[in-house]
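Enquirer: Sequence first, predicted model second:
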Amino acid sequence: MWAFINKLRSPKWFYAISAKLQPFFWVAAAALILAGTVWGLAFAPADYQQGNSFRIIYVHVPAAFLAQSIFVSMAISGLVYMVWKIKVADMAATVMAPLGAAMTFVALFSGAVWGVPTWGTWWMWDARLTAMLILLFLYLGVIALRGAFTSRDSASRAASVLAMVGVINIPIIKYSVDWWYTLHQPATFTVTGRAAMPMEMWVPLLIMVLGFYSFFIALTLMRTRSEILRREGTKRWVQDLVTGQPEEKR
């Protein structure tokens, strides 16, 4: 583990290894999202209560899962940066925030669209809805802090602290349906119990979730590589990449 952490200290190593991993996750994301979309929209049966309106679940649930996971990843990256001063962790946290905010917005918007035929309204101050809205504000706060300081280190520290403090909102989102009366249904998937829907419905949902996570990893790798080039632009190895001249020949 420590050997891996030491490797992460090198932006050059991460830039090289991410180039090898990135194509795999792009292909996986495209294949999984295509398969899940076709299966979920064309072949999964309609819900016996909601009819075809339930199919928005194939976007809403993956987006909501990913929105929460990205914030947890940002908090972990912030902790790694604060404790071990690993710059790549801060770079990754920087590029994750806009995607996390986008996924939170998609989850809120798709949930609002789903709420019209299901609840008869676009919005209610439901516990989980409110916690998800707070999550969006947390993302926007992290993004704002990144641009509020002239010192990059100060901005990184402030954003990391907000992410580490704000991560307490994630279990609130997760367990709000158990702690309070809420319009949201309980979890579809549990570790110990059976899925709350037929297999022909939850399998494409699982495929979509995996596809969204593959997309997140691929995009994070790509944008972290760009962030590395931006921050490390004065380093010799980056200049070698730009000029296309091997380091040993310079």
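Expert: That came through fine.
Enquirer: C-alpha only now, for contacts and for neighbours.
Expert: Will do.
Enquirer: what about the helices in the chain?
Expert: Counting by DSSP state H, one finds helices in the chain at the ranges 2-8, 11-38, 57-84, 87-119, 127-146, 152-166, 169-179, 199-231, 236-243.
Enquirer: next up, a second structure to put side by side with the first:
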Amino acid sequence: MKQVASFMDRVLPWLTCGLMLIALAFVFLYVPNERVQGPAQRIFYFHLPAAWNTFLGFFIVAGASAAFLWQGDRFSDLLAQAAAEVGMVFCTLVIITGSIWARPIWGVWWTWDPRLTMVVILWMIYAAYILLRLLAGDNELIARYAAVLGIIGVLDIPLLYIAVKLWRGIHPKVERMAPEMIWTLLICTAAFLGLFAWLIWLRLRSLTLR
């Protein structure tokens, strides 16, 4: 455990910062413009990793909530809360970057595309979970209600993909990418994943010290 704490405190922050700098260099200096969307497509390298972290956050919330309901483990409860708060940050980033991209491509900041709508619903579930968890305080019963919501909420993720299949939307699909784009996306994903893990670690440590 001490080795994990040492890595999270001393190595991960520097590793994440380094990856972020490399990611920025790749996005703005290395990768070519997409043929159709032009420079606006570059925000995709932030938008997609943020979306993946949003989903990962809720999977952690659901898993930790299930462990809390099963074993009554306080650490699992705190992990679920930390993952929800960090996940909501990334979910907000998904909505913001999506709107910035939509303005030059679609001509509007927002449209109620099925996939976009499901992301907003996911954001609201995150918000409801966090609010309920904050209201719970030391009340274990309300904390368990929040855990149930955390487990149910993860169902929005597969529903997001089902909605895309059932209703045609205008949200673009990721198609064949040039090698430079793939490398840029991979580096950005690694950088965002490092940031995600570091933020959860900081929040979890803060909650543990209360």
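Expert: Cool, got the structure. Given the structure is predicted, the values throughout are model-derived calculations rather than measurements.
Enquirer: Just the TM-score for the two chains, thanks.
Expert: The TM-score (TM-score structural alignment, normalised by the length of structure 2) is 0.92; 209 aligned residues with a C-alpha RMSD of 1.6 Å.
Enquirer: Save the helices of structure 1 as TSV, and put in mean neighbour count too.
Expert: Formatted as TSV, the helices of structure 1 follow (neighbours: other C-alpha atoms under 10 Å):
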stretch	mean neighbour count
helix 2-8	11
helix 11-38	17
helix 57-84	21
helix 87-119	21
helix 127-146	19
helix 152-166	19
helix 169-179	16
helix 199-231	20
helix 236-243	14
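Enquirer: who wins for proximity to Gly51 of structure 1 among the ones you listed?
Expert: The minimum distance between Gly51 of structure 1 and the helices of structure 1 falls on helix 87-119, with 9.9 Å, by C-alpha to C-alpha.
Enquirer: okay, the closest one sits on what stretch of structure 2?
Expert: Alignment of helix 87-119 of structure 1 against structure 2: residues 74-106, by TM-score structural alignment.
Enquirer: for stretch 41-60 of structure 1, same thing?
Expert: Going by TM-score structural alignment: stretch 41-60 of structure 1 matches residues 28-47.
Enquirer: so what's Leu186 of structure 2 up against?
Expert: By C-alpha atoms under 8 Å, 6 or more residues apart in numbering, no residues touch Leu186 of structure 2.
Enquirer: Correct me if wrong: Leu133 of structure 1 contacts Val106.
Expert: No. Contact criterion C-alpha atoms under 8 Å: Leu133 of structure 1 and Val106 do not qualify, at 11.4 Å.
Enquirer: Touching, Ala195 of structure 1 and Pro186? I think so.
Expert: No. Assessed by C-alpha under 8 Å, Ala195 of structure 1 is found out of contact with Pro186, at 10.7 Å.
Enquirer: Quickly note the distance from the most centrally placed residue in structure 1 to Thr243 of structure 1.
Expert: Residue closest to the mean C-alpha point of structure 1, counted by C-alpha atoms, centre = their mean, is Ile70 at 3.3 Å. When distance is defined by C-alpha to C-alpha, to the nearest Å, Ile70 of structure 1 is 35 Å away from Thr243 of structure 1.
Enquirer: Ala196 of structure 1 now?
Expert: 56 Å.
Enquirer: cool, Val61 of structure 1 as well?
Expert: 45 Å.
Enquirer: ok, now Ser69 of structure 1?
Expert: Distance from Ser69 of structure 1 to Thr243 of structure 1, by C-alpha to C-alpha: 38 Å.
Enquirer: residues touching Leu160 of structure 2, list them.
Expert: With C-alpha under 8 Å, 6+ apart, Leu160 of structure 2 has these contacts: Pro114, Arg115, Met118, Val119.
Enquirer: try 7 Å this time
Expert: Arg115, Met118 (C-alpha atoms under 7 Å, 6 or more residues apart in numbering).
Enquirer: What about the residue mapped onto Thr182 of structure 1 from structure 2, how many residues nearby?
Expert: Aligned against structure 2 by TM-score structural alignment, Thr182 of structure 1 finds its counterpart in Gly169. Look at Gly169 of structure 2: counted by other C-alpha atoms under 10 Å, it has 15 neighbours.
Enquirer: for the one 3 residues further on, same thing?
Expert: Residues within reach of Pro172 of structure 2, counting by other C-alpha under 10 Å, total 6.
Enquirer: Now do it against Phe46 of structure 2, distance only.
Expert: From Pro172 of structure 2 across to Phe46 of structure 2, the span is 15 Å (C-alpha to C-alpha).
Enquirer: again, but for Tyr129 of structure 2
Expert: From Tyr129 of structure 2 to Phe46 of structure 2 the distance is 25 Å (C-alpha to C-alpha).
Enquirer: go on, Ala178 of structure 2?
Expert: From Ala178 of structure 2 to Phe46 of structure 2 the distance is 17 Å (C-alpha to C-alpha).
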